[in-house]
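Asks: sequence and predicted structure are below.
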Amino acid sequence: MLVQRLGAPSDFDPLLERARDARIVMLGEATHGSHDYYRLRGELTRRLIAEGGFSFVAVEGDWPDCDRVHRSVTADPDAAVEPRAALERFERWPTWMWANAEVARFCRWLREWNGQRPEPERVGFHGLDVYSLWESMQAIFDYLGEEAPGTLDAAQDAYRCFEPYGRRIEEYGAASRFVSARCEDEVVCLLARIREHAASDGADAFSAWQNAEVVTGAERYYRAMVGGGPESWNVRDHHMADTLDRLLDRYGPGARGVVWAHNTHIGDARATDMAADGMVNLGQLARDRYGRDDVVLVGFGSHRGTVVAAPHWGSPAEKMIVPPAREGSVERRLHDLLPEQAVLVFGGADQPDWVTEPLDHRAIGVVYNPSSESWGNYQPTRLGERYDGFVWCDEATALDPLPARGARGELETYPAGV
């Protein structure tokens, strides 16, 4: 194991060396609301793009919202000139995950970087998540209305099937326990029709295909959610992994991707208690599909600080105090051993016991109650198996949300809010 104090961008060199030949680098976060994670993740990603030739950034966000950002950073003539304007259009709660000043700064850099390159070499920005059923349906209507109006019937059938549930799409999940209420056939038909057109080249055709995949994934997700347990989580992470696969294919031979998502998604589930609960995640699936040498998983963590989160699902975001990590946790051990900021690269035979043995590892979602630290927010983890590297910030500070429009949100994910 190698430990490097962080102070300058060059201090990431050991981690960049580990990622030099990887096809996928996943960069995590222990919260969805800490400035330091987003800032350091942005620094790492800029170097991966500039020095490693990575092709795109894929985030734990909705495809339609992120597609507007993608069009801005790649200088589409019909898109916003300033990426911040695209980020401020995010509507689904919790908007601050991506509509924040830290992401806006990174996207502004990415637009400037892309502006110096020919269109085929520009680096994209895409969403991996499964939630945007209605937004993706609307995007499909817009695309078919322009490109293939004769195929609108399949989209209309799918829309009519979901329409009785309106924005309360979770009610579809409850109704789907009765076979006659399911929309599965309609969305499969829609996906098949869109795939026919996606065979033609072009960003719009690919985006329409991905929106149809989102509708299909969302239908499965809401049906699984009713049953409780891990299945809806697994549907969601399989969808994100499949989207990543499609992006790598879309960008062509030699394509390389950077993923931004919560530690709970990118850290291999088999090194936690998630596996015993029947759960898989994005990092595990990527390792299985591409091999451990081609996938680098990087976790993030801190001992204390502040965070942007909400006390209840759907409520306004607040700046909250993150108390010191509890005794016996990864974070308490790192607080005792490491400087204020450091990067760890795992590997070799001389790893200490706190890297190889299970210790509690903190995870904070978009819903957070600091008083629950005594019993919640921690997951048993073998750190050196879950990640290939780890970025440490002893004290992390809250990020700066943009004034986004959002108020709508989905039901809480399993486990809560990550």
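Replies: Nice, I can see it.
Asks: going forward, measure contacts between C-alpha atoms and count neighbours the same way
Replies: Fine.
Asks: isn't residue 173 up against residue 226?
Replies: Yes - the pair residue 173 / residue 226 is scored as a contact, 5.7 Å apart, by C-alpha atoms under 8 Å.
Asks: give me the number of residues near residue 7?
Replies: By other C-alpha atoms under 10 Å, 11 other residues sit near residue 7.
Asks: hmm, I was thinking of residue 112
Replies: 14.
Asks: how about residue 157?
Replies: Using other C-alpha under 10 Å, residue 157 is surrounded by 17 other residues.
Asks: apart from its neighbours in sequence, what residue is nearest it?
Replies: residue 186 (6.2 Å; C-alpha to C-alpha, 6 or more residues apart in numbering).
Asks: number of residues surrounding that neighbour?
Replies: 19.
Asks: same deal with residue 352?
Replies: 10.
Asks: check the one 5 residues further on too.
Replies: Using other C-alpha under 10 Å, residue 357 has 14 other residues around it.
Asks: next up, a structure to set beside the first:
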Amino acid sequence: MLFFITSIAYCQDSEIKQYIKENSIRIDTLTDDNYLRNFEKFSDILKSKKVIGLGEATHGTHEFFQYKYYLLRYLVEMCQVKNFGIEANYTECRVVNDYILYSKGNIENAISGLHFWTWDTKEVLTMVKWMHDYNRQMLPNKKLKFYGFDLQYDEMARDSICKKIKILDSAYFYAHFKMLLKIDFKTSKSDTSFFNRYIKCHSLLDSLKGYISTKRIDLSETFNSDQITSLFADIRLIEECLEVNMLLAKGNALEASHLRDKFMCENIRSIVESTPNSKIVIWAHNGHISKVEPHMGFYLKETFGTSYYAIGFDFNGGRFRAIDPITHQLVTFYIKNSKSGSSGNFFSNIKIGNFFIDLDKAENADGATSRFFNKSISQLSIGAVFFKNNDRRYYLEQSLYQQFDGLFFIDKTTPSIAIK
């Protein structure tokens, strides 16, 4: 009986592996010279999509970033994508957008100003410089735009709001809103003192919105449409930051994380609504683009339906960067191979190297293949922090298809490269 069951399992594995061999898109080492050829089949998969989510199984892997960069280039050139969004603050990303649109500022300083070591890399720098150079050749209505959709920091948004209100009426600002210059909308842990501050912050924001509603004519005469849009977006960012931090103050870190994902979806929706005929590529961790409730991708799928396509990333082993929670240093870690029974281990044993598989198509395949992509399976999922020699705590048990519409697999990885 055991031999019979083992034989069935072997046959099913062979069927799945054969399907992947026949239906996957093999990916060579990507270069400026070959990325169009590598991604030429993606047009049929993605041309009708309005929001394309690009994930990552770690925040510090060179190949994940490189694939996303070249896929963005392909989608811009071949599928009319004009907008890019990243898991970083809306306000800070405007500085990057000013660089790619108008050549303003120092791009390395702009990227480091996004607050996250994860994006302060040569891979992201290469992508942003390419966006800048691409825009120099394009008419204004064809240029790329760079957005942030996260909400974790309020300081720059507050400063931007204060500058605009002072331009409108400096005396009124100092009489009624100068608290914006110093009040702290954030907390990092359970903090009962935050409750009173929360009430003050809410009252201040309500007063600010009431004031602005009476100044619409003055706003239109003083600022252009982009500056007015930014003002309202900055206020909304602070409101979102406040609500998430209220949950943190109550000790509800998991609920705060879920609310952050919901707000990020709302911010992406606002970007799409402001550019109704454009498509957007969004860059975030697998855990955010995932279609599983209550992740950001779940809300995006609810909002955009089949026009949202989530692409996850998986790997077998290799090197990556993350924060060591013991030393609090950013270091390079190494995982030799994924554990037996994991998706990374299974894909590696097919022996076809790096590839992409369309899970929407695979989910509708016959028999064992459909069951494989629908069943729960272990996958490596590593965020900004990693405990050395304890990689088994970083496996997520979930169906690949429930999370993603498509998946890149990379057998062996190398670490992302810091700008400085």
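Replies: Received it, and whenever you're ready, just let me know what you need. All of these numbers come straight from a predicted model, not from anything done at the bench.
Asks: TM-score for the pair, please.
Replies: Between these two chains, after superposing, the TM-score reads 0.84 (TM-score structural alignment, normalised by the length of the first structure); 381 aligned residues with a C-alpha RMSD of 2.5 Å.
Asks: hmm, back to that, the more surrounded of residue 173 and residue 226 of the first structure?
Replies: Comparing residue 173 of the first structure with residue 226 by other C-alpha under 10 Å, the one with more neighbours is residue 173, at 22 against 18.
Asks: contacts only, for the more buried one.
Replies: 222-226 (C-alpha atoms under 8 Å, 6 or more residues apart in numbering).
Asks: residues contacting the closest residue in space to residue 278 of the second structure that isn't next to it in sequence?
Replies: Distances taken as C-alpha to C-alpha, 6+ apart put residue 82 closest to residue 278 of the second structure, at 6.1 Å, once the chain neighbours are dropped. Shown in contact with residue 82 of the second structure (C-alpha under 8 Å, 6+ apart): 76, 142-145, 278-280.
Asks: all helices in the stretch 101-250 of the first structure, in order from the N-terminus.
Replies: With helices called from DSSP state H, counting those that start in this stretch, the stretch 101-250 of the first structure shows them at 101-115, 133-147, 152-162, 170-175, 184-198, 203-226, 231-251.
Asks: for residue 83 of the second structure, see how far away the residue positioned nearest the centre of the second structure is.
Replies: Centroid-nearest residue in the second structure: residue 284, 1.7 Å away (criterion: C-alpha atoms, centre = their mean). Using C-alpha to C-alpha, to the nearest Å, residue 284 of the second structure is found at 15 Å from residue 83 of the second structure.
Asks: which residue in the second structure aligns with the residue nearest to residue 157 of the first structure?
Replies: Under the alignment (TM-score structural alignment), residue 186 of the first structure pairs with residue 204 of the second structure.
Asks: check residue 234 of the first structure too.
Replies: Residue 234 of the first structure maps onto residue 258 in the second structure, with residues paired by TM-score structural alignment.
Asks: now do residue 356 of the first structure
Replies: Aligning on TM-score structural alignment places residue 356 of the first structure opposite residue 374 in the second structure.
Asks: what's the spacing between the spatially most distant residue from the centre of the first structure and residue 34 of the first structure?
Replies: In the first structure, residue 150 marks the outermost C-alpha relative to the chain mean, sitting 34.9 Å out by C-alpha atoms, centre = their mean. Between residue 150 of the first structure and residue 34 of the first structure the distance is 47 Å, computed by C-alpha to C-alpha.
Asks: what does residue 186 of the first structure give?
Replies: From residue 186 of the first structure to residue 34 of the first structure the distance is 41 Å (C-alpha to C-alpha).
Asks: cool, and residue 50 of the first structure?
Replies: Distance from residue 50 of the first structure to residue 34 of the first structure, by C-alpha to C-alpha: 25 Å.
Asks: between the two, which is the more surrounded one?
Replies: Neighbours per residue, other C-alpha under 10 Å: of residue 50 of the first structure and residue 34, the larger number sits with residue 34, 25 against 10.
Asks: can you pull the contacts of the more buried one?
Replies: Contacts of residue 34 of the first structure (C-alpha under 8 Å, 6+ apart): 306-308, 396-399.
Asks: what's the neighbour count on residue 199 of the first structure?
Replies: 11.
Asks: with residue 41 of the second structure instead?
Replies: For residue 41 of the second structure, the count of nearby residues is 11 (other C-alpha under 10 Å).
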